[in-house]
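Novice: how would this look folded up:
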Amino acid sequence: GGKPPVRVENAGRRAKTEDEPGFITAKVAAALAKCDGDMEAATAALIKQAIPDAMELLDRTRTGGRYDVVAHPALPEILHKQSAHGPDHIWEARPKWTRPHLPQGRWEVTALDINGAYLSALKTHLPLGQLEHSTGFAHDRRRAGVHLITPPAWDHDADLPNPLGARDEPGPLWVTEPTLRLLQRLSGPKYGLCEAPEIHESYTSGSTENLLEKFRTELKDARDRAIAEDDEVTLEYVKAMYSKFVSTMGASNYNRELYRPDWMHLIRSQAFANLWMKAFKAYENGLTVVRAMGTDELHVIGDWHHVFPEGRAVTEVKVKDTYTLGTAGADETGEHDA
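Specialist: Down below sits the predicted model:
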């Protein structure tokens, strides 16, 4: 009897047989074979090659792609580092917020961890070509880049972090596309939380939200499979691929194939904007938001299970910690003395 036919599935523009190993699976298998099944050694080797592998995967997912990308554009002055190791002029709106006042009483706080924050943030509007300068208030939603804005006042710090992040000094500043779009969204009729930001000038290029979509999906699917199969080697490898991909695209000495500090800023800011929206979702659903930090840390009081599903997928949250805050009332302290 002949072998049963192998199922062919439609994978993007090319058909592939169902049992053909994917890029990530093949890399992991090769590393394990080379290290004689030593999982620690294989993981270390894979993490070491995460950047070139991520670039190779990006190239593969972009084969036959619709968009031409400028990998090494000339950059405006604001994207140049101010010193060899110093930052450039772009504000990423990283949240570092703790609620100023708690209601009376003692409260149990849950510190939630947002899974794969940078992986999800790869879905963001990225400028394809060279950034072009423009001035004035208009914002073209088909373009993306960085914008010099005067941010609106934020009057909700008692309950919610400022979407602009932990910024002390007033006045205009250069923000990224995700930050601008978040502020615009929050100034709209649905939220009405602030005034619209005022745009003074911009550096933008035609953009798409789908630029890294196949790349992101491939990494997400590999991550999901690894979780289902308890495959820590692949999990660590995938994490190294997307986190190093983001951190090195803005540092030419690590990743020579792609130098887009603008993308790095936009992806990071998208992660921060995503966290802000999760904080708002918590607030909207009756939870007390206690802290919002970095890309992935959200501390809340209340029954969060009806707001966020628990698990390891990128759509789910993990519990990082639980702790108690606040002061005991007089009647409580009396009991403890007895």
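Novice: please count neighbours and contacts with C-alpha atoms only from this point.
Specialist: Will do.
Novice: so what's Tyr203 closest to, chain neighbours aside?
Specialist: His133 (4.5 Å; CA to CA, 6 or more residues apart in numbering).
Novice: Three-state assignment for that neighbour, please.
Specialist: What DSSP: H, G, I helix; E, B strand; the rest coil gives for His133 is strand.
Novice: surely it touches Glu201?
Specialist: Yes: counting by CA atoms under 8 Å, His133 does reach Glu201; the two are 7.3 Å apart.
Novice: so for the two, which residue has more residues nearby?
Specialist: More neighbours surround Glu201 than the other of His133 and Glu201, with 18 against 14 (other CA atoms under 10 Å).
Novice: now that one: which helix or strand?
Specialist: strand 198-208 (DSSP states H and E).
Novice: another for comparison:
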Amino acid sequence: ARRAFQDASDMPDLIGQAVHAAMEKSQGDVEAASAALLKRAIPDAMILLDACRKGARYDIIAHPWIPDVLKKKTARGADEIWEARPKWTRAALPPGTHEITALDINGAYLSALKTHLPLGVLEHSAGNTHDRRRAGIHLITPPPWEHEAVLPNPIGNRDEAGPLWVTEPTLRLLLRLSGTKYGLCEPPVIHESFTSGATENLLEKFRGTLRDARETAIAEDDEVTLEYVKAMYSKFVSTMGESNYNRELYRPDWMHIIRSQAFANLWTKAFKAHNENLTVVRAMGTDELHVLGDWRRVFPEGRGVTEVKVKDVYTAGVGDAEN
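Specialist: Here you go, the predicted structure:
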């Protein structure tokens, strides 16, 4: 019989144990302990993932067949997936001189672990249909974006027109924005897809464990644990594709999907700011959002993953949004 899902109280505190052992070995030398923990962040993340998956409903298929579009063309090259990374700056500010706040989105990749991930081998399909029970990568023709003056294009900065391979979060964002609730664009045209049955909760316990450890570390002013946890989730994402640093997991589809989810999450925050009458000035990468206006009535301030913190405050005027 399948084992019951492991209760959180039954989980050993692997993060706390690792930090304690590193501090003991370094005889209290914080820098040495931190350096040792950062070196083992990838294997430790995999051990934590295994512990979190014990008794889970779905098995992780660590080395599935991968379609060619997900394979690097050269050793140092890239595959064909477009992650929709935002790199947008508003072309013109309202008249006058303004104080602009650069906000930092906390734990962007940690939050992005909650995303629809394909469970099994990716299967090919053709046609302009989307099954919400499945997830993967999709060849689409994106719709025109007519709001560039006030909001970034949800597919990011792209110089070329025509079809491109995107991931599940990008497609779902475009479909959502084309629906009656938003009505911001036409639906994308889906030409073909590689998908599998999916769940949004595959990494949920892993994410929750890292989030809780992060929150405890912040509350206790424990920078060693905080940096260790950050390294665990960021390196977990960056090495789950084709990496010599993590041979236990080969899921370039997951890597692209999680990254794209982080970018989609930032776009959603930019839209929320715009919808709450803030002026969105810049959106960059996973975690950088510049706004003009009383942002504290829109976003809670703090270091938690649902909060934002101030990265910079600067003054800009007409034609000076690049400051």
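Novice: picking that back up, show me what the residue nearest to Tyr203 of the first structure aligns to in the second structure.
Specialist: Using TM-score structural alignment, the equivalent of His133 of the first structure in the second structure is His124.
Novice: correct me, but that match touches Phe194?
Specialist: Yes: if you go by CA under 8 Å, His124 of the second structure and Phe194 touch, sitting 4.5 Å apart.
Novice: dead centre of the second structure: give me the residue that sits there.
Specialist: Ala262 (2.6 Å; CA atoms, centre = their mean).
Novice: quick one: map that residue onto the first structure.
Specialist: So, by TM-score structural alignment, Ala262 of the second structure is matched to Ala271.
Novice: ok, its match - contacts?
Specialist: Neighbouring residues of Ala271 of the first structure by CA atoms under 8 Å, 6 or more residues apart in numbering: Ala117, Tyr118, Ser120, Ala121, Thr295.
Novice: can you redo those as JSON lines with secondary structure?
Specialist: Formatted as JSON lines, the contacts of Ala271 of the first structure follow (three-state DSSP):
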{"residue": "Ala117", "secondary structure": "helix"}
{"residue": "Tyr118", "secondary structure": "helix"}
{"residue": "Ser120", "secondary structure": "helix"}
{"residue": "Ala121", "secondary structure": "coil"}
{"residue": "Thr295", "secondary structure": "coil"}
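Novice: dump those into a markdown table; add neighbour count and distance to Asp231 of the first structure as well.
Specialist: Formatted as a markdown table, those follow (neighbours: other CA atoms under 10 Å; distance: CA to CA, whole Å):
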| residue | neighbour count | distance to Asp231 of the first structure |
| --- | --- | --- |
| Ala117 | 23 | 20 |
| Tyr118 | 25 | 20 |
| Ser120 | 20 | 21 |
| Ala121 | 23 | 23 |
| Thr295 | 25 | 25 |
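Novice: Leu275 of the first structure: which of those residues is nearest?
Specialist: Distance to Leu275 of the first structure, by CA to CA, is smallest for Thr295 among these, at 6.3 Å.
Novice: contacting residues for the equivalent of His200 of the first structure over in the second structure?
Specialist: Aligning on TM-score structural alignment places His200 of the first structure opposite His191 in the second structure. For His191 of the second structure, the contact set (CA under 8 Å, 6+ apart) comprises Ala126, Gly127, Asn128, His138, Leu139, Ile140, Thr141.
Novice: if you set the cut-off to 7 Å instead, what comes out?
Specialist: His191 of the second structure makes contact with Ala126, Gly127, Asn128, Leu139, Ile140, according to CA atoms under 7 Å, 6 or more residues apart in numbering.
Novice: of these, closest to Ala75 of the second structure?
Specialist: Using CA to CA, the contacts of His191 of the second structure come closest to Ala75 of the second structure at Leu139, 23.7 Å.
Novice: can you get me a residue count around that closest one?
Specialist: So Leu139 of the second structure, with other CA under 10 Å, has 23 neighbours.
Novice: how about Glu83 of the second structure?
Specialist: 24.
Novice: hmm, back to that, any idea how far the one helix or strand the residue nearest to the centre of the second structure maps to is from the chain center?
Specialist: Take DSSP H and E as the rule and Ala262 of the second structure turns out to sit in helix 252-275. Counting by CA atoms, centre = their mean, to the nearest Å, helix 252-275 of the second structure is centred 6 Å from the centre of its parent chain.
Novice: about what we covered before: tell me which of the contacts of Ala271 of the first structure persist in the second structure.
Specialist: For those, the aligned pairs still in contact in the second structure (both residues aligned by TM-score structural alignment, their matches' CA atoms under 8 Å) are Ala117, Tyr118, Ser120, Ala121, Thr295.
Novice: farthest-apart pair in the residues you listed, please.
Specialist: Counting by CA to CA, the most remote pair of those is Ser120 and Thr295, 10.8 Å apart.
Novice: show me which parts of stretch 99-119 of the second structure are buried, residue by residue.
Specialist: 100-119 (16 or more other CA atoms under 10 Å).
Novice: for stretch 14-25 of the first structure, same thing?
Specialist: Quick answer for stretch 14-25 of the first structure (16+ other CA under 10 Å): Ile24.
Novice: same thing with stretch 46-60 of the second structure?
Specialist: For stretch 46-60 of the second structure, by 16+ other CA under 10 Å, it's Met46, Leu48, Leu49, Ala51, Cys52, Arg53, Lys54, Ala56, Ile60.
Novice: and stretch 303-318 of the second structure, by the same measure?
Specialist: Arg303, Gly304, Val305, Val308, Lys309, Val310, Ala316, Gly317.
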